[in-house]
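Novice: Below: sequence and its predicted model.
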Amino acid sequence: MKALVLGFGLQGKAVVHDLEHSPAITQIAAADIAADKARAYTAQKGYRKVRVVPLNAAQPELLEQLVREAAPHVVICMLPPDFQPAVARAAIGAGVPFVSSSYAGSLPELDGLAQAKGVTVLPEMGMDPGIDLILGRLAVDELDVVHGMRSYGAGLPEPACAADNPIHYKITWTFEGVLKAYMRPARFLKDGKEAAIPGGRIFRKENSHTLNVPGVGALDAYYNGDAMRYIDVFGLGSELREMGRFAMRWPGHNQFWDVMAELGFLDETRTRMGDTEIS
């Protein structure tokens, strides 16, 4: 099986690593705008299945050409979410299955085209979103009636690794993506009514809580994006009174980012200081 991986950042490297060691994969084309750096990395790692190709993903015609020429059995998109629709469209056009770890975003608009072509399109196939949603749906299907659902997801560095920085966290995806997630509004169901928290306020004490996880200990939990859209996805009925999605981090994380948000460090609004605009 041949795989085409688009994007050779932190997540792309991890995907290529797993594919390199998978007996199901015989060839890997890894595409990135920084092709020279990607080649140096794969050479250092001694990868034998990987062929690095240059790509400017901002040019749809180049995307389409690459997918045609690479002739993969699957297209794996590890580019930032803004590139996802164009990549999915190129994969569908070539009749190749598409998978990514990003939220679906506007991809449902391509559903008709994908079905007409008989192409599988699978966004939200990471850990969060992804594994958490699959496990959530499996749990729901075991129950007759669901009155409330809380979904928790976390990617935690080992304590010794987390202790060397003030946020007790390691960036395993784009730092810009982390910050955007922290400013994303939250939507959820509470006491049978839809509720929302504006971006930047999810870390406030009244909006966050602590969860004790057996074998791990106490973790900070905070609202993670839009839980309302998953009510229909999970097939939940009118009996539902509570629905929330949460992310978890080591203790102290919420307090740190609450201060940063209050000070405006997560606000992208441009402000002029002297002759310079900053955000």
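Specialist: All right, it came through fine.
Novice: contacts, neighbours, all on C-alpha from now
Specialist: OK.
Novice: which ones are touching residue 81?
Specialist: Counting by CA atoms under 8 Å, 6 or more residues apart in numbering, residue 81 touches 102, 103.
Novice: mind checking how far it is from residue 92?
Specialist: Distance of residue 81 to residue 92, given as CA to CA, to the nearest Å: 17 Å.
Novice: All the helices of the protein, in order from the start?
Specialist: With helices called from DSSP state H, the chain shows them at 10-20, 35-45, 60-70, 84-94, 111-117, 131-141, 159-162, 175-182, 229-233, 253-262.
Novice: Measure how far the direction of the second one deviates from that of helix 10-20, in degrees.
Specialist: Helix 35-45 and helix 10-20 meet at an angle of 50 degrees, taking axes from the mean of the first three to the mean of the last three CA atoms, to 10 degrees as the criterion.
Novice: Show me what helix 35-45 is in contact with.
Specialist: 8, 32, 50, 52, 53, 54, 55.
Novice: neighbours of residue 273, just the number please.
Specialist: 8 (other CA atoms under 10 Å).
Novice: OK, contacts around it?
Specialist: Contacts of residue 273 by CA under 8 Å, 6+ apart: none found.
Novice: how near is the residue nearest the centre of the chain to residue 56?
Specialist: Closest to where the C-alpha atoms of the chain average out (CA atoms, centre = their mean) is residue 102, at 4.1 Å. To residue 56, residue 102 is 19 Å away according to CA to CA.
Novice: got it, and residue 263?
Specialist: Taken as CA to CA, the span from residue 263 to residue 56 is 36 Å.
Novice: Likewise for residue 156?
Specialist: 32 Å.
Novice: Kindly report the same for residue 258.
Specialist: Residue 258 is 37 Å from residue 56, by CA to CA.
Novice: okay, these two: which has more neighbours?
Specialist: It is residue 258, of residue 258 and residue 56, that has more neighbours when counted by other CA under 10 Å, with 19 against 13.
Novice: Just give me the neighbour total for the residue nearest to the more buried one when sequence neighbours are not counted.
Specialist: Spatial nearest neighbour of residue 258, excluding adjacent residues (CA to CA, 6 or more residues apart in numbering): residue 203 at 5.0 Å. By other CA under 10 Å, the residues close to residue 203 number 26.
Novice: try this one next to it:
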Amino acid sequence: MGSCPADSRVYNNSQDTFIQEGFAMGNRIVQLGYGKQGRVVLEDLIKTASFDELVIADASPSFMNEIAKTGDPRVKGIRFDVEDFDGLVKMMKGASVVVELLPIRFTMQVAKAAVEAGVHLVSSVFIVDWSIQDPEGVRKQQEDMAAIDRMAKEKGLTVLKEFGMDPGLDVAIAGEAVKQLDEVQVLYNYGAGFPEPRLVNANPIGYKFTWSIVDTMCSYSIPGRILRNGKWHDVAADSMFTPENTHFLELSEIGGRVECFVNGDGYSLAEIFPSIAKTATSLGRFICRLPGHAALWERLVKAGFVSTKPVKVNGVDVVPAEFCAALLGSQSQFLYGEGERDVALIRSDVRGLKDGKPTRAVMQLVDHRDLDTGYTAMQRTVAYPMSIGTQMVMNGVVQKRGIIDASDVPFEHLRKELEKRGLKITCKI
């Protein structure tokens, strides 16, 4: 959302004029962010949701011209600076639900504004910024989360966090996979986006980007934790790509194998699913890439290329992760071209006992870019859950209040809505 000055006026696309302060009441949705995922959320809401007004807020100088192309008079735009807290609260008031698709550094601010305004919120990412690792910063975020949760419950509000692809569908699918067994001993959860295998040699890094490049870089510098054979192991930020923290999956759905790396805190799975906390001996959250990714990025990470600590370059502070993102993002070879497809993978591998017998259940969703619409698999698997979640909250399908996540959403309803959009979840036991 950037640093554009706050603008309290709403652009009316149908009349090509500005409407002064004040928004239409009734069944009103406010969507924060109109990037790659946001445009797909908007299209799906127009197609499938019942609303009187949908306000899109973004800082981009050109996005209002783009949303005008929808031709839908219910859709309006406003250029807005998300760091203007009071203005954010004012804009949210009277909405049925707020849909948030912003970088993670803004999510806590948005959540605070939503409960202050007295509106439901659906967010695509973590409310807690995982790039903040210092103890004081972690403690402050935990306190803020507790305050948001408390206020949301007092006001009868739902804050549905982490409801995109990963985080989001990974937790929803894991929750259903866990239910297939009587006793869970192993839960490995995978969330990944990567090029289809034929593109592995399309550029020097064997990878193309479908989401925030700088966030991808930063995610490569976050420590993780995994439970192996009953013992917890911390994975340092510069060790996620080392051989001892890498394993492989053979995926017939894509016609090849992928490398898998520890990504995030496996202990969170025990927190989300308390029923497995006492029985699980192995827990982990992983991302996947095409073969060769680990060998390259292990060196780059250890060399500091994805560090978030500034270095001096000719007297100017430069953040290595931001420099790498800018460099890669400036070259078309690292982005998807016409006819090129990405793959989105969500997989929950659960092992344990069913009726006293050793049992394994694998629930999985694999999607590819839709070449007819041009929407990437990443756009589809983030935006469609966001649209569905927004409608579930707005229509009362989700009744739980406070801060909730995908494990609190009716799975069967979600599954059916995903299938209507061409996203199919499979289950093998």
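Specialist: Nice, thanks for sending it over. Every value quoted in this text rests on a predicted model; they were computed, and no experiment measured them.
Novice: Just give the TM-score of the two.
Specialist: Once superposed, chain against chain, the TM-score is 0.90 (TM-score structural alignment, normalised by the length of structure 1); 276 aligned residues with a CA RMSD of 2.2 Å.
Novice: that older thread, just put the helices of structure 1 in TSV and tack on distance to residue 168 of structure 1.
Specialist: What follows is the helices of structure 1, written out as TSV (distance: least, CA to CA, whole Å):
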stretch	distance to residue 168 of structure 1
helix 10-20	18
helix 35-45	27
helix 60-70	38
helix 84-94	30
helix 111-117	40
helix 131-141	22
helix 159-162	4
helix 175-182	14
helix 229-233	30
helix 253-262	7
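Novice: among the ones you listed, which is nearest residue 192 of structure 1?
Specialist: Closest of the helices of structure 1 to residue 192 of structure 1 is helix 229-233, at 12.2 Å (criterion: CA to CA).
Novice: okay, the closest one sits on what stretch of structure 2?
Specialist: Alignment note (TM-score structural alignment): helix 229-233 of structure 1 is matched to residues 268-272 of structure 2.
Novice: Give me the mean distance between that stretch and structure 1.
Specialist: After superposition onto structure 1, stretch 268-272 of structure 2 sits on average 1.5 Å from its aligned residues (mean CA distance after the TM-score superposition for structure 1).
Novice: From the chain's centroid, how far away is that stretch?
Specialist: Centroid separation between stretch 268-272 of structure 2 and its chain, computed with CA atoms, centre = their mean, to the nearest Å, is 18 Å.
Novice: Residues touching that stretch, excluding its own?
Specialist: By CA under 8 Å, 6+ apart, the list of residues contacting stretch 268-272 of structure 2 reads 276, 277, 283, 284, 407.
Novice: now do stretch 177-187 of structure 1
Specialist: 171, 194-202, 223-228, 244, 266-267.
Novice: What subset of those residues is buried?
Specialist: Applying 16 or more other CA atoms under 10 Å to those, the neighbour count classes 199-202, 223-228, 244, 266-267 as buried.
Novice: Run a quick neighbour tally on the residue mapped onto residue 286 of structure 2 from structure 1.
Specialist: Under the alignment (TM-score structural alignment), residue 286 of structure 2 maps onto residue 246 of structure 1. The number of residues packed near residue 246 of structure 1 is 21, by other CA under 10 Å.
Novice: residues in contact with residue 246 of structure 1?
Specialist: Residue 246 of structure 1 touches 150, 151, 152, 153, 221, 222, 223, 224, counting by CA under 8 Å, 6+ apart.
Novice: Skipping its backbone neighbours, what lies nearest the third one in space?
Specialist: If I follow you right, that is residue 152 of structure 1. Sequence neighbours aside, residue 246 is the residue nearest to residue 152 of structure 1 in space, at 4.8 Å (criterion: CA to CA, 6+ apart).
Novice: And the fifth one, by the same measure?
Specialist: Across the structure, with CA to CA, 6+ apart as the measure, the residue nearest residue 221 of structure 1 apart from its sequence neighbours is residue 248 (4.5 Å).
Novice: returning to that earlier point: let me know the closest of the buried ones among the contacts of stretch 177-187 of structure 1 to residue 106 of structure 1.
Specialist: Nearest member of those to residue 106 of structure 1, counting by CA to CA, is residue 226, at 14.8 Å.
Novice: who touches the closest one in this structure?
Specialist: Counting by CA under 8 Å, 6+ apart, residue 226 of structure 1 has contacts 185, 186, 187, 188, 245.
Novice: if we can go back for a sec, what residue in structure 2 is paired with the residue nearest to residue 258 of structure 1?
Specialist: Residue 203 of structure 1 maps onto residue 241 in structure 2, by TM-score structural alignment.
Novice: Roughly how far does that match sit from residue 234 of structure 2?
Specialist: Taking CA to CA, one finds residue 241 of structure 2 at 13 Å from residue 234 of structure 2.
Novice: Check residue 351 of structure 2 too.
Specialist: 23 Å.
Novice: and if you look at residue 68 of structure 2?
Specialist: Distance of residue 68 of structure 2 to residue 234 of structure 2, given as CA to CA: 49 Å.
Novice: before we move on, what about residue 226 of structure 2?
Specialist: 7 Å.
Novice: Please apply the same query to residue 327 of structure 2.
Specialist: In terms of CA to CA, residue 327 of structure 2 sits 31 Å off from residue 234 of structure 2.
Novice: quick one: contacts for the residue nearest to residue 258 of structure 1?
Specialist: 222, 254, 255, 257, 258.
Novice: do that again at 10 Å, thanks
Specialist: 182-183, 209, 220-223, 253-262 (CA atoms under 10 Å, 6 or more residues apart in numbering).
Novice: cool, and residue 42 of structure 2?
Specialist: Contacts of residue 42 of structure 2 by CA under 10 Å, 6+ apart are 31, 34, 49, 54-56, 67, 70, 75, 383-384, 386-387.
Novice: Narrow these to those in strands?
Specialist: Of the positions in the contacts of residue 42 of structure 2, 31, 54, 55, 56, 75 sit in strands, assigned by DSSP state E.
Novice: what residue of structure 1 matches up with the second one?
Specialist: Using TM-score structural alignment as the criterion, the counterpart of residue 54 of structure 2 in structure 1 is residue 28.
Novice: again, but for residue 187 of structure 2
Specialist: Aligned partner of residue 187 of structure 2 by TM-score structural alignment: residue 149.
Novice: Would you check how far apart its match and residue 100 of structure 1 are?
Specialist: Taking CA to CA, one finds residue 149 of structure 1 at 25 Å from residue 100 of structure 1.
Novice: Likewise for residue 133 of structure 1?
Specialist: Residue 133 of structure 1 is 14 Å from residue 100 of structure 1, by CA to CA.
Novice: Likewise for residue 227 of structure 1?
Specialist: Taking CA to CA, one finds residue 227 of structure 1 at 20 Å from residue 100 of structure 1.
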